[in-house]
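In: Let's see this in three dimensions:
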Amino acid sequence: MNHPDSHPVLLKPYTHLAPEDGMCLMEYVSVLAGTEFSDHPACTDALLGALARAVNDAMSDQGRCELLALASALAESGPERPGEDRITYHCWDAVAAASPPGSAAQRRARRRRDTALAPHAAARRAEGVLRWVRVHGPARRAVETAVRTLAALPPGEADRSLYRLLACCIEEARGHTAKHVRPAVSA
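Out: Presented below is the predicted three-dimensional model:
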């Protein structure tokens, strides 16, 4: 993994044409990974990247600086599918936690959270749902709803909650990748 030798990085919201114009979190990940400058680097799963871009754009300037601590983990998380059901689960769980207790929004989020890990979700994965549907369908809606809900919290709490959500999902992705790496056979 390449580490930029330039000035300290100041993450900015949205996409940029070149590093000189600024970088969002995922563009910085592409630089760290030594890939083409992009906010969709191939080294990170598409759904996890969508969450990282949404969190980056929703955070305050001060909170966004904290995201630099997660960049290396994102670059190393791998392009494999990290279990979108687990990411979806964490997103709906975050919505339920941020919603008023007993509210319809909280009940709806808990139902969706519980459905994300239901047995039919595994069957849906086994059928090989197209990547586009996964990234732009129900899992993407969970990401967008979670980020929108957490961003509406009071500023400091919003940044902390968004950071925790992204960090948790990165750990899920890294754990998934580690489970699929075959250990070396010793002689």
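In: Every contact and neighbour count from this point should use C-alpha atoms.
Out: Noted.
In: just checking, residue 81 is part of a helix?
Out: No - according to DSSP: H, G, I helix; E, B strand; the rest coil, residue 81 belongs to no helix; its state is coil.
In: how many other residues sit next to residue 135?
Out: 19 (other CA atoms under 10 Å).
In: now residue 32
Out: Residue 32, neighbours per other CA under 10 Å, totals 19.
In: looking at it, it is touching residue 75, isn't it?
Out: Yes - counting by CA atoms under 8 Å, residue 32 does reach residue 75; the two are 6.9 Å apart.
In: hey, which helix is longest across the protein?
Out: helix 155-179 (DSSP state H).
In: Can you spell out which helices and strands pack onto it?
Out: Helices and strands touching helix 155-179, by 3 or more CA pairs under 8 Å, 6 or more residues apart in numbering; DSSP states H and E, are helix 46-58, helix 61-66, helix 68-76, helix 84-98, helix 138-151.
In: One more, please, to line up against the first structure:
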Amino acid sequence: MNNLDLAVPVLSRGKHRNPRKGACFMEFASYLAGEPWSDHPACTHPLLAGVARDVNDCTTDAGRARLAPLIPSVIGLTPDDPHVVARVAARCIQHALPVVSQERQYILAVALLVGERQLAILDGRPLDDLEPESQAALDAVPAATKWARSFTSRAHRGTPDFARRTAPRAVSCAVEGISQACVPDPDDRLYNLLVAAIDECKLWMPAPTPAPAPAREEVLADQ
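Out: Coordinates of the predicted model:
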């Protein structure tokens, strides 16, 4: 074992006091970002960080090493657009809804409809207007969808706690549900869910500010 082996943490479940005890996905991200050791670093959007922690903990020991190359991609992903929470939650639910247990389907169908309603309000669209991926996921679980539509029709127009409570709980339910589902490839599905959440956050990052053009005098001086 060389010094590099000692310095680089091995991904494992849960929180760790320091790198010598191991590291979860987001603790390693804090390490690479130069932040204090934490599984809640400032370098990543809070909901995406929650997705990463849940996927890290629910992936098997054999499959967890595959997550490590994704760690650098979450550093600096801190979009502040109000769409981000609902869109990231939707991506996670869309992956989970067709395969999780029936009990979780009811929970996730409600969360997906509530999140889609939040997006419709933000975009000025009809409240029952769904993105195609969400509609397809709901179509795969008709009984849960029917119940969820009835339930949400009695709810208030908005859900103030969606970002703080509903979305994080839905993400955890989705990830845990996939890990416990009767499918042959839960690790692959969790990996793909995390990739989808990362890609969604990237879409909402502000465009980089272009560098100012050099002054005319500088251009002439270089010629």
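In: quick one on the thing from earlier: kindly reformat the helices and strands packed on helix 155-179 of the first structure as CSV containing distance to residue 117 of the first structure.
Out: Converted to CSV, these look like this (distance: least, CA to CA, whole Å):
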stretch, distance to residue 117 of the first structure
helix 46-58, 16
helix 61-66, 30
helix 68-76, 23
helix 84-98, 6
helix 138-151, 12
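In: Kindly reformat those as CSV containing mean neighbour count.
Out: Shown next, in CSV, are these (neighbours: other CA atoms under 10 Å):
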stretch, mean neighbour count
helix 46-58, 24
helix 61-66, 16
helix 68-76, 19
helix 84-98, 24
helix 138-151, 22
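In: Specify the stretch among these that is closest to residue 13 of the first structure.
Out: Residue 13 of the first structure lies closest, by CA to CA, to one member of those: helix 46-58, at 4.5 Å.
In: any idea of the angle that closest one forms with helix 138-151?
Out: Interaxial angle, helix 46-58 of the first structure versus helix 138-151 (axes from the mean of the first three to the mean of the last three CA atoms, to 10 degrees): 20 degrees.
In: ok, back up a step: quick one: contacts of the longest helix of the first structure?
Out: 48, 51-52, 55, 59-60, 63-64, 66-67, 70, 73-74, 76-78, 80-83, 86-87, 90-91, 94, 147, 150-152 (CA atoms under 8 Å, 6 or more residues apart in numbering).
In: Can you get me a residue count around residue 177 of the first structure?
Out: Neighbour count for residue 177 of the first structure, taken as other CA under 10 Å: 18.
In: What residues does residue 38 of the second structure make contact with?
Out: Residue 38 of the second structure neighbours (CA under 8 Å, 6+ apart): 26, 27, 30.
In: Could you do residue 97 of the first structure as well?
Out: Counting by CA under 8 Å, 6+ apart, the residues that residue 97 of the first structure touches are residue 106.
In: Kindly report the same for residue 36 of the first structure.
Out: Contacts for residue 36 of the first structure (CA under 8 Å, 6+ apart) come out as residue 30.
In: from what I can see residue 95 of the first structure touches residue 143, true?
Out: No - counting by CA under 8 Å, residue 95 of the first structure does not reach residue 143; the two are 9.7 Å apart.
In: residues touching residue 147 of the first structure, list them.
Out: Residue 147 of the first structure makes contact with 51, 54, 55, 58, 162, according to CA under 8 Å, 6+ apart.
In: and the residues you listed as TSV, adding distance to residue 113 of the first structure?
Out: Supplementary listing: the contacts of residue 147 of the first structure in TSV, determined by distance: CA to CA, whole Å:
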residue	distance to residue 113 of the first structure
51	16
54	19
55	19
58	22
162	17
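In: Need the counterpart of residue 67 of the second structure in the first structure.
Out: The criterion is TM-score structural alignment: under it, residue 67 of the second structure has residue 67 as its aligned partner in the first structure.
In: check contacts around its match.
Out: Contacts for residue 67 of the first structure were tallied using CA under 8 Å, 6+ apart; they are 25, 56, 163.
In: for these, which one is nearest residue 7 of the first structure?
Out: residue 25 (15.6 Å).
In: List the contacts of that closest one.
Out: Applying CA under 8 Å, 6+ apart, the residues contacting residue 25 of the first structure are 11, 12, 39, 52, 53, 56, 67, 68, 71.
In: What count of nearby residues applies to residue 34 of the second structure?
Out: 11.
In: which element follows the lengthiest helix in the second structure toward the C-terminus?
Out: Counting residues, the longest helix found in the second structure (DSSP H) is helix 102-123. Counting by DSSP states H and E, the element after helix 102-123 of the second structure in chain order, helix or strand, is helix 132-139.
In: and that next one, which stretch of the first structure?
Out: So helix 132-139 of the second structure sits over no part of the first structure, by TM-score structural alignment.
In: Give me the buried positions along that helix.
Out: The neighbour-count check on helix 132-139 of the second structure (16 or more other CA atoms under 10 Å) flags 134, 137, 138 as buried.
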